[in-house]
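Asks: Next input, structure requested:
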Amino acid sequence: MKTSSLTDTKNQLSSLIDQVRQGETILILDRGRPVARLTSVLAEETSAAEGREARLERQGALRRATTAKTDDLFETPRPRARGPGILETLLDERRSGR
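Replies: Below you'll find the model as predicted:
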């Protein structure tokens, strides 16, 4: 983790933001004492999502897949409706005047 004084941070903010975009975390110091941390929002969102998944898995509410089974996902035939469809039923009701 890189460090930057408060004065340097003010003077080089654009450069520091570019470093954060590259994945760097920067600790901002005021007279040698840490006062802030400059991190990527994307990194925080990713770690928060991973934390949620881990918590749900521990609680038993989530079970991760062991293998990706997408081969037959779109090849499974759609089930056929038994009897007349809803459109046919609606048209019959209109014709009979109900």
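
Asks: hey, let's count contacts and neighbours off CA atoms from now on
Replies: Will do.

Asks: the strands in this protein, which residues?
Replies: For the chain, applying DSSP state E gives strands covering 2-5, 26-30, 33-38.

Asks: Of all the helix elements in this structure, which one is longest?
Replies: For the chain, the helix that runs over the most residues, judged by DSSP state H, is helix 41-59.

Asks: Give me the buried positions along that one.
Replies: Applying a neighbour-count criterion of 16 or more other CA atoms under 10 Å, one finds residue 53 buried in helix 41-59.

Asks: Let's compare: structure for the following, please.
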Amino acid sequence: MKKASITETKNNLSRLIDEVKNGASILILDRNIPVAKLEPLNSIEVSGFDLAASLVRRGLAATPRHQLDVTQFLDREKTYLPIGVSSVKALLKDREEGR
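Replies: Modelled structure (predicted):
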């Protein structure tokens, strides 16, 4: 793996990006301490991003309005469906009610 200082990275970013496009991975160093890595995206990461962007463009998904508070989300009161109640019907009912 190639190494580059922050100064070298700032001065040669376009060239380093070209190297990454050709498959290279580059470790970025700040005073000889690794702080970041430039590497090619794999096809799963790209396809996942493309899928999300495509859904947003088609109006089937929206970008987040704010950052998720994970602690609050996990601590919220859980809702359980009674036995025999269809989760699909419950979801459709929630959508009709605007929840």
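
Asks: so what number do they get for TM-score?
Replies: The TM-score (TM-score structural alignment, normalised by the length of structure 1) is 0.43; 47 aligned residues with a CA RMSD of 2.1 Å.

Asks: before we move on, back to that, so which of the strands of structure 1 gets nearest residue 57 of structure 1?
Replies: When those are compared by CA to CA, strand 33-38 sits nearest residue 57 of structure 1, at 30.1 Å.

Asks: Give me the buried positions along the closest one.
Replies: Buried positions in strand 33-38 of structure 1, judged by neighbour count with 16+ other CA under 10 Å: residue 38.

Asks: max-length helix in structure 2?
Replies: Assignment by DSSP H gives helix 43-57 as the longest helix of structure 2.

Asks: Strands of structure 2, residue ranges please.
Replies: Going by DSSP E, structure 2 shows strands at 2-5, 26-30, 33-38.

Asks: what about residue 53 of structure 1, distance to residue 43 of structure 1?
Replies: Separation of residue 53 of structure 1 from residue 43 of structure 1 (CA to CA, to the nearest Å): 15 Å.

Asks: returning to what we had before: now the strands of structure 1 in JSON lines, with distance to residue 48 of structure 1?
Replies: Listed next are these as JSON lines, based on distance: least, CA to CA, whole Å:
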{"stretch": "strand 2-5", "distance to residue 48 of structure 1": "23"}
{"stretch": "strand 26-30", "distance to residue 48 of structure 1": "19"}
{"stretch": "strand 33-38", "distance to residue 48 of structure 1": "17"}
